[in-house]
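> structure of the sequence below:
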Amino acid sequence: MMKKIALALAIVVIAIAGAAYYFASNLDSIVKAVIERYGSEATQASVTLKSVKLSPTAGSGELSTLTVKNPKGYSSADAIMLGDIKLSLDLSTVQSNVIVVKDVTILQPAVLYEYAGIGGNLEAIQKNVQSYAAKFSGGKTEPNKSAGDPGQSASKQPEKKVIIENLVIRDGKVSVTHQALQGRTLSVPLPTIQLKDIGKDKGGATPAEVAEKVIGAISAQASRVATAELQKQAGDLLKNQAGGLLGGATGGSTGGAAGGTSGGTTDKLKGLLGK
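As a prediction, the model looks like this:
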């Protein structure tokens, strides 16, 4: 009897070791699948990730080419493409419910600001992510999670939260498309974005809340520089048009022409930017 029990225990140990090896050796692919699934759900657009390289023992990792497609109502182009994402973890927190990420660096993001009749694509993505994050406020887990899914935990288990001490997004660019540009695309640098202590004030943020924070920061900054560039281009165009009109005006009619042109210019600018 004792021999049978020992044999059974040995089989269990081997099975556990085999399962641990499987998950360790397939960690990169599991993380990739989770990011693509929940990223697509949060943005309501297709999210893909080219590769994941994690080093659990070193507490570091690198993600390559994370792409977010445009949502419905816009072109089939990529709205956001993050080149390389490098991160480092506090290894002492990996087994806890709140994982501390010491540093995240996102290099060479390419952002497309596309304005359509229904508004800007980045604002649409941001609203989708905000709506998704709101479902998990208070640390609630997703209602349909099941233990049978390798990428999910049982509904009774507390959701893992994250604190990101330092996040930097740099060396990016913003491309701007608008019907008023008549097929042209403007390109402007994306200013460096730095976020500190994400989730720290509330004892950790859910992955959905982190996505909202990061995509929100990218969207806000990209929208800001894109709108400024559109205003500059529109201002130059309308200024030239106004100069032509004023050049043909004479005497007392100049004041009236200027006043009329100024009002028309403002109206056209508002229409250009969808204001």
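> from now on I want contacts and neighbour counts done on CA atoms only, so please keep to that.
Fine.
> which secondary structure element is home to the closest residue to Asn121 other than its chain neighbours?
Take Asn121 and drop its neighbours on the chain: the residue closest to it by CA to CA, 6 or more residues apart in numbering is Glu114, 5.6 Å away. If you go by DSSP states H and E, Glu114 is part of strand 110-116.
> let's see this one next, to set against the first:
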Amino acid sequence: MNKFVKIASITAVALAILIVAGFIFVYSSLDSIVKAAVESIASDMTQTEVTLNDVEISPTTGQGSLRGFTMSNPDGFKSNEAFQFDEISVKIDIKSLTDDVIIINEVRINAPHITYEVGPQKSNIDTINENTQSHGKSSETTASNEDAPKFIVEHLYLNDGEISVAAAPLGDKTIDVDLPNIHLKDIGKGDQGASPAVILQAAFGAVTKNITGALGSVDLDGLAKGVTDGVKGVADGVVSGASGVTSTVGDAASGATDGIKGAADGAGNALKGLLGD
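All right, here's what the predicted structure looks like:
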């Protein structure tokens, strides 16, 4: 065997070792990679502080969970958190991790708690949604999103959520309302994958829309006026019918999948320049 053949053989073996080592690194670091990505991207887009306590994803099955998700409020609001999820379960197509587009079979957010704080001009949720939807308008951010990994989220569920309405006129009390279930399908599928930014925009847009629908029985304008006027104490009759009544809007998103999917697709197309979730 001449020296050139030996060198070629050694080079091939070295490359094979590097490739195997790369796969081992990616799979063994999957939990920390996901945790860092979620906290960094979500915090940047929403202009809040997003933290995760723990991420555990099986490198063989692709099933896992994200525990202890917390999103703080934007500046100017008094409540500690806007969103809290005890657990988010995920299913990832492990084979797609080496492809150009990574397929997430399912994201399931169970029993989220959302604090809707009424401000004099707009709520904390409206502020976060505006921050999220406006993200990526600069050319620098657009280029960054274009270079980001692409994903397809086949199913995203948000079930059994609760909204607590907080406002100065209510004092330390809140008005609790059920959040209609949400089911988004095939985010990024029609656009050959979506960046994490576009996925978050589509998801947050749908969540905000359902929150608005669920709070139709709450006199938000009256609460906002109370905040502006500096009204103190508990407001009586804020909810139509009786204070503390639970909304019966129902499973709006799951019952009208096409409508919600259309809204998500519309958000994805309109923000194509940026998560195709």
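> what would you report as the TM-score here?
Here the TM-score for the pair of chains, by TM-score structural alignment, normalised by the length of the first structure, is 0.70; 224 aligned residues with a CA RMSD of 3.2 Å.
> mind checking what the residue nearest to Asn121 of the first structure lines up with in the second structure?
Mapped onto the second structure by TM-score structural alignment, Glu114 of the first structure lines up with Glu117.
> quick check: that match vs Ala202 of the second structure, distance?
22 Å (CA to CA, to the nearest Å).
> with Lys91 of the second structure instead?
Distance from Lys91 of the second structure to Ala202 of the second structure, by CA to CA: 19 Å.
> compare the two (neighbour count), which wins?
Ala202 (28 against 21; other CA atoms under 10 Å).
> so where does the equivalent of Gln133 of the second structure over in the first structure fall, helix or strand?
Alignment note: Gln133 of the second structure maps to Gln130 in the first structure; criterion TM-score structural alignment. In the assignment (DSSP H and E), Gln130 of the first structure maps to helix 121-134.
> and the next helix or strand past that helix?
That would be, after helix 121-134 of the first structure and using DSSP H and E, strand 161-170.
> now that next one: which residue numbers in the second structure?
Going by TM-score structural alignment, strand 161-170 of the first structure sits over residues 150-159 in the second structure.
> the matching stretch vs the first structure, mean deviation?
Its matched residues in the first structure lie on average 1.3 Å from stretch 150-159 of the second structure after superposition (mean CA distance after the TM-score superposition for the first structure).
> equivalent analysis for stretch 205-213 of the second structure, please.
Relative to the first structure, stretch 205-213 of the second structure is 2.1 Å off (mean CA distance after the TM-score superposition for the first structure).
> neighbours around the residue nearest to Asn121 of the first structure, how many?
So Glu114 of the first structure, with other CA under 10 Å, has 23 neighbours.
> then the one 10 residues further on?
Residues contacting Ala124 of the first structure under the criterion other CA under 10 Å number 20.
> skip the chain neighbours and tell me the closest residue to it.
Residue nearest to Ala124 of the first structure in three dimensions, not counting chain neighbours: Pro71, with 7.3 Å by CA to CA, 6+ apart.
> how about that neighbour, what's its partner in the second structure?
Checking with TM-score structural alignment, Pro71 of the first structure has Pro74 as its match.
> its match touches Asn124, doesn't it?
Yes - using CA atoms under 8 Å, Pro74 of the second structure makes contact with Asn124 at a distance of 6.7 Å.
> tell me the counterpart of Ser89 of the second structure in the first structure.
Under TM-score structural alignment, Ser89 of the second structure pairs with Lys86 in the first structure.
> quick one, what contacts that match?
Ser60, Gly61, Glu62, Leu63, Asp103, Val104, Thr105, Ile106 (CA atoms under 8 Å, 6 or more residues apart in numbering).
> can you confirm it is in a strand?
Yes - using DSSP: H, G, I helix; E, B strand; the rest coil, the assignment for Lys86 of the first structure is a strand.
> just give the closest residue to it, not the sequence neighbours.
Here the residue nearest Lys86 of the first structure, using CA to CA, 6+ apart, is Glu62, at 4.6 Å.
> hmm, back to that, so what's the residue nearest to Ala124 of the first structure up against?
With CA under 8 Å, 6+ apart, Pro71 of the first structure has these contacts: Thr43, Gln44, Ala45, Ser46, Asn121, Ala124, Ile125.
> now, of the residues you listed, which are buried?
Thr43, Gln44, Ala45, Ser46, Asn121, Ala124, Ile125 (16 or more other CA atoms under 10 Å).
> and the first one? What does it align with in the second structure?
The one in question is Thr43 of the first structure. Using TM-score structural alignment, Thr43 of the first structure lines up with Thr46 in the second structure.
> pretty sure that match contacts Asp126?
No - using CA under 8 Å, Thr46 of the second structure makes no contact with Asp126, being 10.8 Å away.
> give me the three-state assignment for the residue nearest to the spatial centre of the second structure.
For the second structure, the residue nearest the mean C-alpha position is Leu200 (4.7 Å; CA atoms, centre = their mean). At Leu200 of the second structure, secondary structure determined by three-state DSSP is helix.
> to which residue of the first structure is it aligned?
Using TM-score structural alignment, Leu200 of the second structure pairs with Ala211 in the first structure.
> so how far is Leu220 of the second structure from the residue lying closest to Ser123 of the second structure once chain neighbours are set aside?
If the residues on either side of it in the chain are set aside, Ser123 of the second structure comes closest to Glu117, at 5.5 Å by CA to CA, 6+ apart. Going from Glu117 of the second structure to Leu220 of the second structure by CA to CA gives 10 Å.
> residue in the second structure paired with Asn26 of the first structure?
Using TM-score structural alignment, Asn26 of the first structure pairs with Ser29 in the second structure.
> kindly report the same for Glu229 of the first structure.
So, by TM-score structural alignment, Glu229 of the first structure is matched to Val218.
> ok, the nearest residue to its match once chain neighbours are set aside to Asp229 of the second structure distance?
Spatially, and ignoring its direct neighbours in sequence, Val218 of the second structure is nearest to Val239 (4.5 Å; CA to CA, 6+ apart). According to CA to CA, Val239 of the second structure and Asp229 of the second structure sit 20 Å apart.
> which one of these two has more residues nearby?
The neighbour count for Val239 of the second structure versus Asp229, taken as other CA under 10 Å, is higher for Val239 (19 against 12).
> verify the contact between the more buried one and Gly216 for me.
No - under the criterion of CA under 8 Å, Val239 of the second structure makes no contact with Gly216, lying 9.1 Å away.
> for the match of Leu200 of the second structure, list the residues it contacts.
Val129.
> in a strand, Asp186 of the second structure, correct?
Yes - according to three-state DSSP, the state of Asp186 of the second structure is that of a strand.
> that one corresponds to which position in the first structure?
Aligned by TM-score structural alignment, Asp186 of the second structure pairs with Asp197 of the first structure.
> ok, now which ones touch its match?
Ile163, Ile164, Glu165, Asn166.
> that'll do, ta.
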